[in-house]
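below are the sequence and a predicted model; questions follow.
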Amino acid sequence: MLHYAIVFLIIAIIAAIFGFGGIAGTAAGIAKILFIIFLILAVISFFRRKT
């Protein structure tokens, strides 16, 4: 999941450099959502492993 977030972030940066604002915004939004999902799953996994 983190891998996909980083990939979309790189796509967003490259699209922004070349001037594709819509694609960059969409890719950045997807990267942000995937990173938040990754963080939530990581916290859940951490607490489930502790108990």
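Okay, I see it. Residues are numbered from 1 along each chain as shown.

contacts and neighbour counts: CA atoms only from here.
Noted.

how many neighbours does residue 38 have?
For residue 38, the neighbour count with other Cα atoms under 10 Å is 17.

thought residue 1 was touching it, still the case?
Yes: assessed by Cα atoms under 8 Å, residue 38 is found in contact with residue 1 at 5.9 Å.

take a look at this one as well, against the first:
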Amino acid sequence: MLYWTLVFLVIAIVAGFLGFAGLAGLAASVAKIIFVIFLVVFVISLITGRRRP
């Protein structure tokens, strides 16, 4: 999942450099959403991993 975040981040940077403001904004938004989902899943896995005996 972190891989896809980095892919969309690179797409946003390249699109912003080339002047495609709409595409860059969309790709950056998708990257932010996927990154937040990754963080939530990571924290949940840390919490549940510590509960096992």
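Yes, it's here. It should be emphasised that the depicted structure is a prediction, and the values quoted were computed from it without experimental measurement.

TM-score for this pair?
Superposed pair, TM-score by TM-score structural alignment, normalised by the length of structure 1: 0.99. Supporting alignment: 51 aligned residues with a Cα RMSD of 0.2 Å.

map residue 32 of structure 1 across to structure 2 for me.
The alignment partner of residue 32 of structure 1 in structure 2, by TM-score structural alignment, is residue 32.

since we're on the residue lying closest to that match once chain neighbours are set aside, how many residues are nearby?
Leaving aside its chain neighbours, residue 32 of structure 2 sits nearest to residue 5 (7.3 Å; criterion: Cα to Cα, 6 or more residues apart in numbering). Other residues within reach of residue 5 of structure 2 by the criterion other Cα under 10 Å amount to 21.

what about the longest helix seen in structure 1, how far off from structure 2?
Counting by DSSP state H, the longest helix found in structure 1 is helix 21-50. Here the mean offset of helix 21-50 of structure 1 against structure 2 after fitting is 0.1 Å, by mean Cα distance after the TM-score superposition for structure 1.

which SSE is the nearest residue to residue 31 of structure 2 once chain neighbours are set aside in?
Nearest residue to residue 31 of structure 2, sequence neighbours excluded (Cα to Cα, 6+ apart): residue 5, at 4.7 Å. According to DSSP states H and E, residue 5 of structure 2 maps onto helix 2-18.

just the buried positions in that helix, please.
Neighbour-count burial for helix 2-18 of structure 2 flags 5, 8-13, 15-16 (criterion: 16 or more other Cα atoms under 10 Å).

out of those residues, flag the one nearest to residue 46 of structure 2.
Distance to residue 46 of structure 2 across the buried residues of helix 2-18 of structure 2 (Cα to Cα) is lowest for residue 5, with 20.3 Å.
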